[in-house]
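>>> Sequence and predicted structure below; questions after.
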Amino acid sequence: MTRFARDPLYRRHRFPADVIAHAVWLYFRFPLSLRMVEDMLAARGVLVSHQTVRLWAEKFGRDFANDIRRRSAGKLGDKWHLDEVVIARGGKKHWLWRAVDQDGFVLDVLVQNRRDAKAAKRLMRELLKGQGRSPRVIISDKLRSYGAAKRDIMPGVEHRSHKGLNNRAENSHQPIRRRERIMKRFKSTRHLQRFVSIHDPIANLFHIPRHDIPSTHHRELRAIAMEIWHQIACLRVA
């Protein structure tokens, strides 16, 4: 078994760094509940409660996600697909606004209580801040709020508005929908926002656009992603 050096990041945690990082990876990489991760760790002889897994996910997941964002800043695609989907909480409607690029990498996700131009403007401002540049083209559904926001925030950018063009953004909502069913809904919009802000950067790291690439190349890209994950999680062989 590979032994990893103890990094200061894991100071005051009694479990080994690789166990903590593996738990965080399992929880955000796959549609698993906290108790499922607890069971999977138990199968490896690691006895830890699902509440401890939750604490690890929140503490370390946030740090890992921020590192991934820094590494990918300005490197994602220049065609932005924007979409919004309704999320009901406490009898009230909220909207999950999402932006992905032409290769399916998530650019940003915001939970808002509006579905209007003000909400669309906020999404676009966050995108410009996070990506550090304007897109070549924006693609959205027929919601007029996108056009109004685009004219104010990015007047020189091309905007294509057609429902059939936006399947990439619509499909990007599916992992969160699956997770929502497993978790029997998120507790609050704040909980949802916190989860997607960690989940989506980690999903980006392991997202390999298929495009009919050979299986050997796919394995190489997956190995590269795992190596980057080890760097982010400060896992160094002792």
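Sure, I can see it.

>>> okay, CA-based contacts and neighbour counts for the rest of this
Fine.

>>> in this protein, which residue is closest to the centre?
The residue lying closest to the centre of the chain (CA atoms, centre = their mean) is D200, at 0.4 Å.

>>> residues in contact with it?
By CA atoms under 8 Å, 6 or more residues apart in numbering, D200 lies in contact with V106.

>>> Included below, for side-by-side comparison, is a second structure:
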Amino acid sequence: MFNERTGTPFNYLEYPTDIILLVVLWRLRYKLSLRDLAEMFLQRGFAFTHEAVRDWEARFAPLLADQLRSRRRGCTGTLWHVDATYVKVQGKWCYLYRAIDRDGNLVDSC
């Protein structure tokens, strides 16, 4: 095992943490396919399957989103807008909102 860290989501990974986070970031940022990412990193000497990329995305994308969202808090400008509505999801009413700043960047959503 490459990484053995007690109490973190990165326990028992076969690849370096920075490589896995780079794969997930490229998947989310550039909308690359699972197989394209596996092929790109194979050329760089890291052999893993597209299923590994899918698992990493499911496991680490929420962590990346939370980390980026927490860093962005407090950095919004003085002008922002909120849209809110109720939607029915599987027969249950849910409150949904989205806040954007002057430049159209997402501030917060639920």
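Here it is on my side, so go on. If you're wondering where the values come from, they're calculated on a predicted model, not measured in any experiment.

>>> picking up where we left off before, which residues of the second structure does whichever strand or helix holds the residue nearest to the centre of the first structure align to?
Assessed by DSSP states H and E, D200 of the first structure sits inside helix 189-205. Alignment of helix 189-205 of the first structure against the second structure: no match, by TM-score structural alignment.

>>> so where is the following helix or strand past that helix in the second structure?
Note on helix 189-205 of the first structure: by DSSP H and E, the next helix or strand toward the C-terminus is helix 215-232. Helix 215-232 of the first structure corresponds to no residues in the second structure, going by TM-score structural alignment.

>>> do the same with stretch 123-142 of the first structure
Using TM-score structural alignment, stretch 123-142 of the first structure lines up with nothing in the second structure.

>>> how far off helix 189-205 does the biggest strand by length in the first structure point, in degrees?
In the first structure, ranked by residue count with DSSP state E as the criterion, the top strand is strand 79-89. Put simply, strand 79-89 of the first structure runs at 150 degrees to helix 189-205, going by axes from the mean of the first three to the mean of the last three CA atoms, to 10 degrees.

>>> any idea which helix or strand comes after strand 79-89 of the first structure?
The C-terminal neighbour of strand 79-89 of the first structure among helices and strands, as given by DSSP H and E, is strand 92-100.

>>> Show me what counts as buried in that next one.
Within strand 92-100 of the first structure, the residues that qualify as buried are 94-100, counting by 16 or more other CA atoms under 10 Å.

>>> For those residues, give me JSON lines that also has distance to Q51 of the first structure.
Putting those into JSON lines (distance: CA to CA, whole Å) gives the following:
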{"residue": "H94", "distance to Q51 of the first structure": "27"}
{"residue": "W95", "distance to Q51 of the first structure": "28"}
{"residue": "L96", "distance to Q51 of the first structure": "27"}
{"residue": "W97", "distance to Q51 of the first structure": "29"}
{"residue": "R98", "distance to Q51 of the first structure": "29"}
{"residue": "A99", "distance to Q51 of the first structure": "31"}
{"residue": "V100", "distance to Q51 of the first structure": "32"}
